[in-house]
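Asker: Build the 3D model from these lines:
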Amino acid sequence: MSAPKKEDLSARKVLHTLLSMGPGRLKVYLGWAPGVGKSRRALLDLATLKKRGIVPVIGWLEDKGREEIRILAGEFRSVPPREVVVAGKSFREMDVEAILRESPPIVFVDELARDNPPVSGRLSRWEEVGRLLESGISVVTTLNAMHVHELAPTVSRLLERPVEVTLPLDFLRKADEIVVVDIPPAELRERIRKGLVFPPEQIDRALKGPYREPNLVRLRELTLDFAARVLDAQLVRQGGKKGVYERVLVLVSDHPEAFKSLLGYGGALSRRLGGELLVLHLRKISLLGKRPPLDRTVLEEMQQAVRENGGKMSVLWTRNFAWTLWRFIQKTGTTRLIMGHAGRVRPWRKSLVRNVLRYFPRIDVEILLLPSLVDLPPVPEPGGGEIPVPEREEGGGTFTLFLGAAAGIGKTYRMLAEAQHLLREGVNLVVGYLETHRRPETEKMATGLPFLPRIPVYYHGLVLEEMDLDGILARRPRLVLVDELAHSNPPGFRNPKRYQDVFEILSAGIDVFSTLNVQHLETLNDLIEFQTGIRVHETVPDSVLMRVDSLVLVDLTPEALQARLMEGNVYPPEKVQEALDNFFTKSNLTALRELAMRQVAETGRFRLMIRGRGGILLVGVSDRLEDGALIRRGATLSERLGLSMVVLSITSGHTVPRWRNELESLTRTLSGTFSEESSDRWEEFFVERCRALRPGLVLLGQSAWRPGMESTAEKIARNLTDTPLLIIPLNIREHRKEVFG
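Answerer: Sure, this is the predicted structure:
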């Protein structure tokens, strides 16, 4: 591919800038609490726009006495606020009419969720912003997620005080870009202590009251989960496969006991996975076209039960259950189907479950046999109340990880900025390893930081420069910066992976800052490939996140990242177009952002879960390399559901296992137990082992169905009558194809 000309890059840059902040566009900087840095981040990004020749004005600013905000805002011209005097009292309001008369290309409006004084008779702030947008003026604004109407009741209960000012979710959905601004809860509390958020007289009450660390952890989780849902909806609208957000669909009948059991199980599971609960009841249309109605009392009881479980219920009439079910799954973006059947009580060959397993290759299917419905294993509910702060190894260092969605997001830059601040405060730190990728902004931010020389390594005729682990341990700084956590060390190093070097540094009592892209997490490997079509080979086990003390989300919108690419701030010019056409598409970046947000939220939610508390998750594998996808999926589910993962590999007694070592190594990396058995009767032996182990959930893979053949998953579903069974598609590439053309 020929390299783009410099003039072409410049033209694309100008064009993208105009498109990304064109007339009437809305960009929201979303935070999870006051003081996380929304206004600062917005003003810094606006300063970058100003350097490109697009000059914003400030329509409203809440500096709250923060000197840094006043300095940043001093770079822009402000539209003076409107003074209103009512009953002898003076009020200041944003002068919307003056902004409309001036008609700037972009206006910064701080605090989107703000009501004007009732006596003024003016619109709410978000309605005023709507007027500006309708007039062709682009708006950059800030918002704390607690002010979204749908989140306000939950936050009010959490903080034990009402959220008085709210705005409708529908307005926020109109935003062209939403940037999440994140810091660790402990850092926000430190800002509060220093008087950077509240006046001195409010600090003690805030720290001991609504801004206790457990509350902040929960607020952050709610915000990230909310933002991820918004992104998931965007991803589906953009033509994404199905998003990465869990949508659990429970297929129910009107049989009272079966309905109650299936709904209870599905509701608890959707809450545990942090997902959405959908309930579907199918009614048969007779040959004469009649639609027998469902008893009204039964329907009302079903709908009430669904509402109590936080779900949405649909009732559809059909002549073809399988076809209607599949169309509903496609329309709703369902990720998991839960259904029951009677096992051997009814003819298996006519079973809807059999048809689903054969013809629905892109959906995870959880089978609950009717004989077991009266005694389903409980799904642990998400913990209520306070979330304890994790304890690190006694004497060990503090681990801060900057997590992003993709290269070029700004993880290394954010890490270096934090290091510069600490250096000015006198902290003894050193850069152990830094990869600037020759990005000017990153190199500039690293200026003045002390570096530890790398050590040269000769590998395949090349000279590589690697981190000097022994040099770091000998120097013993208070803090060391180690970029690119997922890096693999060359052969001959005592640790094969860089994250293992980091663990050794932490064990020596040295604090560590590091960076990671979400696609490098081991259990997300298959989902990343499914969403993007690209396989990531350097990974770290998810258990690494359990050791992290502060996980920081570094967020950037797809539009902004694509602009950075076109400006040459991520890759050399000759690689830009290829990157934009492949990995850095808007849908890919949206999916990766969603994954990053969910990972940060879930780490706070699940990091303290005691493995094995809820029993066993049994993963059945054969001697196939693709079964690694099952093990990775099992590790994710076991962590979310509070189960310990056991991988059972059954091989034929007369064959030599080919992939045993790889599967066992992967299992142990993901903190599971690997067990190998030999039998020529795979299905019968597996069912026997299930009955002996009594797992809380069984996980199996389903390969592409072959006509005339009954799959292993089908055989086990037909015979395993006392354990929930989850069946997932195995061949990632095959299952990216549409089933019905």
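Asker: alpha carbons only for contacts and neighbour counts from here, please
Answerer: Will do.
Asker: could you pull out the helices for the stretch 251-400 of the chain?
Answerer: 256-272, 296-308, 321-332, 352-359 (DSSP state H, counting those that start in this stretch).
Asker: Residue 28 is nearest to which of the ones you listed?
Answerer: Residue 28 lies closest to helix 321-332 among those, at 27.0 Å (CA to CA).
Asker: Measure how that closest one sits relative to helix 352-359, angle-wise.
Answerer: Put simply, helix 321-332 runs at 60 degrees to helix 352-359, going by axes from the mean of the first three to the mean of the last three CA atoms, to 10 degrees.
Asker: Helix 321-332: how far from the chain's middle?
Answerer: Distance, stretch centre to chain centre, for helix 321-332: 26 Å (CA atoms, centre = their mean, to the nearest Å).
Asker: Out of the helices of the stretch 251-400 of the chain, which is the most enclosed?
Answerer: Of all these, helix 256-272 has the most neighbours on average by mean count of other CA atoms under 10 Å, namely a mean of 20.
Asker: circling back: output the helices of the stretch 251-400 of the chain in TSV; the columns should cover distance to residue 596.
Answerer: What follows is the helices of the stretch 251-400 of the chain, written out as TSV (distance: least, CA to CA, whole Å):
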stretch	distance to residue 596
helix 256-272	18
helix 296-308	30
helix 321-332	23
helix 352-359	31
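Asker: So which of these is nearest residue 33?
Answerer: For residue 33, the closest of the helices of the stretch 251-400 of the chain is helix 256-272, at 23.8 Å, according to CA to CA.
Asker: Neighbours of residue 119, how many?
Answerer: For residue 119, the neighbour count with other CA atoms under 10 Å is 11.
Asker: Just give the closest residue to it, not the sequence neighbours.
Answerer: Of all residues not flanking residue 119 in the chain, residue 86 sits nearest, at 6.9 Å (CA to CA, 6 or more residues apart in numbering).
Asker: To residue 66, which of the helices of the stretch 251-400 of the chain lies closest?
Answerer: Among these, the nearest to residue 66 by CA to CA is helix 256-272 (39.8 Å).
Asker: Which strands or helices does the closest one pack on?
Answerer: If you count contacts as 3 or more CA pairs under 8 Å, 6 or more residues apart in numbering; DSSP states H and E, helix 256-272 packs onto strand 247-252, strand 276-284, strand 336-341.
Asker: for comparison, sequence B:
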Amino acid sequence: MIKAHRRGKHKIFIGMSPGVGKTYRMLEEGHRLRSEGIDVVIGLLETHNRVETVEKAIGLELIPRQQIKMESVTLTEMDTNAIIKRQPQLALVDELAHTNVPNAEREKRYQDVEILLEAGIDVYSTVNIQHIESLNDTVAKITGVIVRERIPDHVLEAADELVVVDVTPETLQERLRDGKIYAPEKIDQSLNNFFQRRHLIALRELALREIADNIEDDLEAHEQSGYSTNLICNIHERVLVCVSTYPNSLQLLRRGARISSYMHAQLYVLFVDDPDRFLTKTESLHIETCERLCKEFAGTFIRVRNSQPLDAIVDTAKNYRVTQIVMGESQKSRWQILFKGSLTQRILRVLKNVDIHIISTSKAGSVDNP
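Answerer: Here you go, the predicted structure:
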């Protein structure tokens, strides 16, 4: 029987900037796996003369770099063919977004990594958040720096695991001042430019969000594969505002928009349209106003035809992975709530992991019956 070809697994260590410890963490993992009997080699290592990184590499086999002649000089790149010939179980490859020298076989290092993966070799690699293609414009706005070396988003999407290597901006600046990232002559310039605290805070948030997106995508794929939905959790906040024909709906919507803004959450607005009841012209115009206001807040307006509001709200919350629901206080009398229970109470019984915000407003009838 012919053994099926195995593609290598790719694990990427990602950070908000140089100096957070991605390479060190990768080497640490390499040592741990080697101690467990895994055949590990360093395919490419960029130490940038950082003492801690140099020392951490000791004890791991290093594949010599390929010598590439270019006019009167000789440059070096990762020797992909030598790694494949060596056939380790795991290759450690630093700086995934690196652009190879002109005479190299492939243009980018991530393309070399793809060859290793196709050869059945597992790869651990490193990259900074600013090197991701889709974030290039965002990074440029944050830091004023246009990053030239980038990797396509599909490289991260195809990775088997993403690990964020995180430190606080203050810790990173301290490392920089201590000379652990750049040479002394570059420290002041770096602190006044790329390594400004506000830049680092924004880049850190980008890195953490990227990992959150990746985790949630994996969980959704897991759910779609038929696995237990008990494994699914919501990484990002999502706010659902329930509007109706009551005038206070606009107040609810504005409040919900503020909550979503505070939480950096996606905003959804739901109107449950009862098929057994026709809306008056005034009510229809009111719902159109709600929809227009929702779009002004960059939200998604959802209109569902259902005679059972509870079912509609619960289904929408589940489908859109809602974490927060904004509702107005019940228009029912105390006796009605006592005997039948409020809609809010019934939702809470069904949606255990969703927070509900009850917004107190002045008592009002529908838009046709003030």
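Asker: Can you give me the TM-score here?
Answerer: After superposition, the two chains reach a TM-score (TM-score structural alignment, normalised by the length of the second structure) of 0.74; 340 aligned residues with a CA RMSD of 4.0 Å.
Asker: Of the helices of the stretch 251-400 of the first structure, which is nearest residue 372 of the first structure?
Answerer: Comparing the helices of the stretch 251-400 of the first structure by CA to CA, helix 256-272 comes nearest, at 9.5 Å.
Asker: what's the mean distance for that closest one versus the second structure?
Answerer: Compared with the second structure after fitting, helix 256-272 of the first structure deviates on average by 4.3 Å (mean CA distance after the TM-score superposition for the first structure).
Asker: Report the inter-axis angle for that helix versus helix 296-308.
Answerer: Orientation of helix 256-272 of the first structure against helix 296-308 (the same axes, to 10 degrees) gives an angle of 20 degrees.
Asker: The helices and strands packed on helix 256-272 of the first structure into a markdown table, with extra columns for distance to residue 54 of the first structure and mean neighbour count?
Answerer: Listed next are these as a markdown table, based on distance: least, CA to CA, whole Å; neighbours: other CA atoms under 10 Å:
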| stretch | distance to residue 54 of the first structure | mean neighbour count |
| --- | --- | --- |
| strand 247-252 | 42 | 25 |
| strand 276-284 | 41 | 20 |
| strand 336-341 | 47 | 23 |
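Asker: The ones you listed: which one's closest to residue 96 of the first structure?
Answerer: Residue 96 of the first structure lies closest, by CA to CA, to one member of these: strand 276-284, at 39.5 Å.
Asker: Residues touching that closest one, excluding its own?
Answerer: Residues external to strand 276-284 of the first structure that are found in contact with it (CA atoms under 8 Å, 6 or more residues apart in numbering): 246-254, 263, 266-267, 270, 291-292, 306, 310-321.
Asker: which residues are contacting the top helix by length along the first structure?
Answerer: Criterion DSSP state H: the longest helix present in the first structure is helix 213-237. Under the contact criterion CA under 8 Å, 6+ apart, helix 213-237 of the first structure has outside partners 31-33, 145-146, 155, 158-159, 173, 180, 185-186, 189, 242-245, 333, 386-389, 587, 590-591, 593-595, 597-598, 600-602, 604-605.
Asker: let's go with 6 Å and repeat that
Answerer: 32, 145, 185, 242, 243, 386, 387, 587, 594, 597, 601 (CA atoms under 6 Å, 6 or more residues apart in numbering).
Asker: and residue 674 of the first structure, that's in a strand?
Answerer: Yes. Assessed with DSSP: H, G, I helix; E, B strand; the rest coil, residue 674 of the first structure lies in a strand.
Asker: distance of the nearest residue to it once chain neighbours are set aside from residue 628 of the first structure?
Answerer: Computed as CA to CA, 6+ apart, the closest residue to residue 674 of the first structure that is not its neighbour in sequence is residue 647, at 4.9 Å. Residue 647 of the first structure is 10 Å from residue 628 of the first structure, where distance means CA to CA, to the nearest Å.
Asker: For these two, work out which one has more neighbours and name it.
Answerer: Using other CA under 10 Å, the more surrounded residue of residue 647 of the first structure and residue 628 is residue 647, with 24 against 21.
Asker: counterpart of the helix or strand containing the more buried one in the second structure, which residues?
Answerer: Assigned by DSSP states H and E, residue 647 of the first structure falls within strand 644-651. Alignment note (TM-score structural alignment): strand 644-651 of the first structure is unmatched in the second structure.
Asker: What is the subsequent helix or strand relative to that strand?
Answerer: Proceeding N to C from strand 644-651 of the first structure, the next assigned helix or strand is helix 660-669, under DSSP H and E.
Asker: Could you check how far residue 636 of the first structure is from residue 559 of the first structure?
Answerer: For residue 636 of the first structure relative to residue 559 of the first structure (CA to CA), the value is 30 Å.
Asker: okay, those two: which has more neighbours?
Answerer: Each of residue 636 of the first structure and residue 559 has its neighbours counted (other CA under 10 Å); residue 559 has more, 20 against 16.
Asker: From residue 56 of the first structure, how far out is the residue nearest to that one when sequence neighbours are not counted?
Answerer: The shortest distance from residue 559 of the first structure to any non-neighbouring residue, by CA to CA, 6+ apart, is to residue 20 (6.5 Å). Separation of residue 20 of the first structure from residue 56 of the first structure (CA to CA) stands at 14 Å.
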